[in-house]
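coords please:
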Amino acid sequence: MDFVEEVGESSSPARSYGSFGGGGNDVIKNDVYNRLIENGNEEAISNPDFLEQLDAHFHRLPLSYGLDINMDRVEDVLLHQKLLSRAKDPENQPVFFIRFLESVCNRDDDFDGEQVSSVPRVSLPHNSVNNGVQSLNDRNSGGDFETCSKLEDLNLDVRRNSNDINRRDSAEDFTRRQDTLHTPIHEIIFSTADKPKLLSQLSALLSDVGLNIREAHVFSTIDGYSLDVFVVDGWHSEDTEGLYDLMHKAIAGSEGTWSGSSRIQTIADKAIASPKKQEDWEIDWRLLKMGEKIAAGSCGDLYRGIYLGEDVAIKVLRSEHLNNSLEVEFAQEVAILREVRHENIVSFIGACTKLPHLCIITEYMPRGSLYEYLHKNHRELKLPQLLKYAIDVCKGMEYLHEKNVIHRDLKTANLLMDTSNVVKVADFGVARFQNNGGVMTAETGTYRWMAPEVINHQPYDQKADVFSFAIVLWELVTAKIPYDTMTPLQAALGVRQGLRPELPKNAHPKLIEIMQKCWEALPINRPPFSEIRIELEELIQQVKDTRDEANGC
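Presented below is the predicted three-dimensional model:
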């Protein structure tokens, strides 16, 4: 559960009621309405409640939604209305709509994308949105809806490696090359109940069916729904019939709940078996004294509190947000925290596992996170302090890996400091035990710190944590947020293509060397934390010796 703005991963930007609706969207709404009337749209002309419904639609969504509308293609607004309306039925979720946009032709000389104008006009009859299913006649008929054209946040060029193209002059090779150079582009729009990590779930779904995300825009409504628009390539044909069928099968086979609906039941029976008896860590809610709220997350809140006279941190899950995936995360976090105890791991005190009071109690860390220390206070660390913090993290992570635990969300927001400035690894909500020789494939973590194999949904192991540590080390050296000129998803797609943070110019050469080894593309080339710790300890000793010599000691 993430509590830091822009550090956590969510399907949509953080909600702010001040940013929804308002005068900006009123102006855009009126422009949309007037354009629909000018275009002779039958629904806009004949429905006496149309303007009121349009007003409600715009006031559900953030101002950024209105700013993305192409006024030459305002009928897309009606499509979005219908998708959001269908998504209210939990049995339909997720509702989705697919259409072919265009073919991108890569020229033979430089393979830059040259767009071929082949965008069909696609209709969506009033009753045709049905959990992504339309009749074949409806899908192929001409009509009102055209492509969204201003979703350019990611806009990643698809380039082909010219070395892979056989340039022989035979007709067979020429035909094969022509097929390779023409890439069909499709748009897929999802609507469902909004929830934490929905963007990861949708991205994984598209990846699992072999699609590559070229553009993405995601919006949350004020009443808890999402509207997520993806422009993708990877489907071999302009025809969408097979893609609809493939998407239905992928959704049916995907894990977890799409509706985000709550399940009211006791969580204790889902906790992993442990030699330690439950009564040793189960805490009576009535013995907790709740203090000030420290932070708020998408599905819970973090409080300072008191338990048996001791300052504690209490992470409370809201029962109304509970679903299968959150149950698993809660049970896994409790199970892992019960098994680990180290000076560089936040100490587990206990948990309440009976509804309506689901919470995890850990030691209170009064100096907050490294993220706050670095970025909110704009602090640049001196080398000895930087190395001390980095060694603390290494010690904690080395211990976890010895215990066969993968953290999967290592970042400065999850590294906390106590009164003695000891850094401790915290937040095990997505951590997992790893069986001997086992690997994982689920995309989990936070994009700016995520390893490329995790982004690509490839098998990964503990070396994914090492990659995340490289980004943490870069943060400690630079006091900057990684990829701060990009959105989180842009950063993730860049890392997948080999992007790394710019190397700091004034950093110690040894730190640069460690960073580069830790963020190697191939996990096997990354060192284990035991080796990283030794190198950092040797470096801090060199720094100390140099300082002593300078002081004449």
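
make it CA atoms for all contacts and neighbour counts henceforth
Will do.

just the strands in the protein please.
Counting by DSSP state E, the segments of the chain that form strands are 95-106, 113-116, 182-193, 212-220, 225-233, 288-296, 300-307, 310-317, 348-354, 357-363, 405-406, 415-417, 423-425, 432-433.

and residue 452, which of those is closest to it?
strand 212-220 (14.7 Å; Cα to Cα).

what's the most buried one of the strands of the chain?
For the strands of the chain, the stretch with the most neighbours on average is strand 423-425, a mean of 28; neighbours defined as mean count of other Cα atoms under 10 Å.

who wins for proximity to residue 478 among the strands of the chain?
strand 415-417 (16.7 Å).

closest to residue 383 out of the strands of the chain?
Nearest of these (Cα to Cα): strand 423-425, 15.7 Å.

quick one: contacts of that closest one?
Contact partners of strand 423-425, identified using Cα atoms under 8 Å, 6 or more residues apart in numbering, comprise 343-346, 389, 392-393, 396-397, 414-418.

one more time with 6 Å
With contact meaning Cα atoms under 6 Å, 6 or more residues apart in numbering, strand 423-425 is reached by 344-346, 392, 415-417.

Please provide the structure for the following sequence as well, for comparison with the first:
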Amino acid sequence: MDTPNLRIQRTMATSVSIPADTLDSVVVQGHWGKVHRGRWHGEVAIRLLEIDGNNQDHLKLFKKEVMNYRQTRHENVILFMGACMAPPHLAIITSFCQGVTLYSVVRERGHMLDINKIRQIAQDIVTGMGYLHAKNIIHKDLKSKNVFYDTNRVVITDFGLFGMAGVVQEGRRNNVLRIPRGWIDYLAPEIVRKMSPEVAEDQLPFSKAADVYAFGTIFYELQLGDWPMTNLPAETKIWLVGSNVGVKKVLADANLGKEVTEILSACWSSEDENRPTFTPLADMLEKLPKLNRRLSHPGHFWKTPE
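I've put the predicted structure just below:
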């Protein structure tokens, strides 16, 4: 498909065109569309949504997400710059993250993360997510691939866009439940129990508490450099997460020490009302041992595969 010219709105009243030749290659393919690297007053990320802009229900949902982006401005949240609101081409334009995803950091550079760095990264995520939740914005797809890390700063991206996934997939649905690798690890039990081929992604019970559960998985990745239950098939994970049996085994096997285990246990609580909000989580992270203090367990240190 040819790359379109885009008329970008900085506000609901003003707009400006971006010629097609300012859009570079696709950076990533998401549930809801493609992210292009582009140039518009500097380098930007252009999220082209693959939805029917002529469908009024779809357009209304898209405009709601744009409004969420427009009301955010925080150092740990991706910077909104504009949106294309004219069908058939719908897009959200943000600053371009120069760093790498946290997914890559913990797997490729994990040996460089000491406990102070892990705590700082986790605190930045909690601060950014607390800000979004204070504005009643649910991320719905919080994972290490949607968190960027550059020059000691965390930036959370793609919040809210997962709500568009069911619209994108509408008409492509069949009797097979498609589960991307690693996705189950971020999903709270109440979401996993509702999953089926007949239920669209945007109909799943995402909530602020579900975002907290997803943060728990990222915090686990920071400690051990991978998802929990990595080598198990998706069907087994679904049962273990949905029944919450897997959490106890994961925590016992990880042997991460009292303080880290308490945070993970709280985030991964089987009942959503028992999970903390991001405000008390910030206090829990602040109380973690520092590198220059005696640790409760050596598991707080990063262990390289060697």
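
which of the contacts of strand 423-425 of the first structure lies closest to residue 53 of the first structure?
The shortest gap between residue 53 of the first structure and any of the contacts of strand 423-425 of the first structure belongs to residue 415, at 46.8 Å (Cα to Cα).

After alignment, which residue of the second structure pairs with the closest one?
The equivalent of residue 415 of the first structure in the second structure is residue 147 (alignment by TM-score structural alignment).

picking that back up, what's the most distant pair in the contacts of strand 423-425 of the first structure?
Farthest-apart pair in these is 346 and 392; separation 11.9 Å (Cα to Cα).

So for the two, which residue has more residues nearby?
Neighbour comparison, residue 346 of the first structure and residue 392: the larger count goes to residue 346, with 25 against 21 (by other Cα atoms under 10 Å).

The more buried one corresponds to which position in the second structure?
When the structures are aligned by TM-score structural alignment, the residue of the second structure matched to residue 346 of the first structure is residue 78.

Residue 534 of the first structure now?
Across the alignment, which pairs residues by TM-score structural alignment, residue 534 of the first structure is matched by residue 283 of the second structure.

Then residue 483 of the first structure?
Per TM-score structural alignment, residue 483 of the first structure is aligned with residue 229.

How many neighbouring residues does its match have?
For residue 229 of the second structure, the neighbour count with other Cα under 10 Å is 18.

Next: residue 509 of the first structure.
By the measure other Cα under 10 Å, the count of residues near residue 509 of the first structure is 11.

next one: residue 498 of the first structure
Residue 498 of the first structure: 11 surrounding residues under other Cα under 10 Å.

Then residue 85 of the first structure?
For residue 85 of the first structure, which is what you asked about, the neighbour count (other Cα under 10 Å) is 16.

do residue 68 of the second structure as well
For residue 68 of the second structure, the count of nearby residues is 18 (other Cα under 10 Å).

Quick check: closest non-adjacent residue to it.
For residue 68 of the second structure, the nearest residue in space outside its immediate sequence neighbours is residue 137; the separation is 6.8 Å by Cα to Cα, 6 or more residues apart in numbering.

can you tell me which residue in the first structure aligns to that neighbour?
Under the alignment defined by TM-score structural alignment, residue 137 of the second structure corresponds to residue 405 in the first structure.

wait, isn't its match in contact with residue 428?
No - taking Cα atoms under 6 Å as the contact criterion, residue 405 of the first structure and residue 428 are not neighbours in contact, 9.7 Å apart.

Contact partners for the alignment partner in the first structure of residue 128 of the second structure?
Under the alignment by TM-score structural alignment, residue 128 of the second structure pairs with residue 396 in the first structure. Counting by Cα under 6 Å, 6+ apart, residue 396 of the first structure touches 344-345.

Please report how far residue 396 of the first structure lies from residue 426 of the first structure.
Relative to residue 426 of the first structure, residue 396 of the first structure is positioned 10 Å away (Cα to Cα, to the nearest Å).

With residue 351 of the first structure instead?
Using Cα to Cα, residue 351 of the first structure is found at 15 Å from residue 426 of the first structure.

And residue 368 of the first structure, by the same measure?
Look at residue 368 of the first structure and residue 426 of the first structure: by Cα to Cα, they are 11 Å apart.

Fine by me, we can end here.
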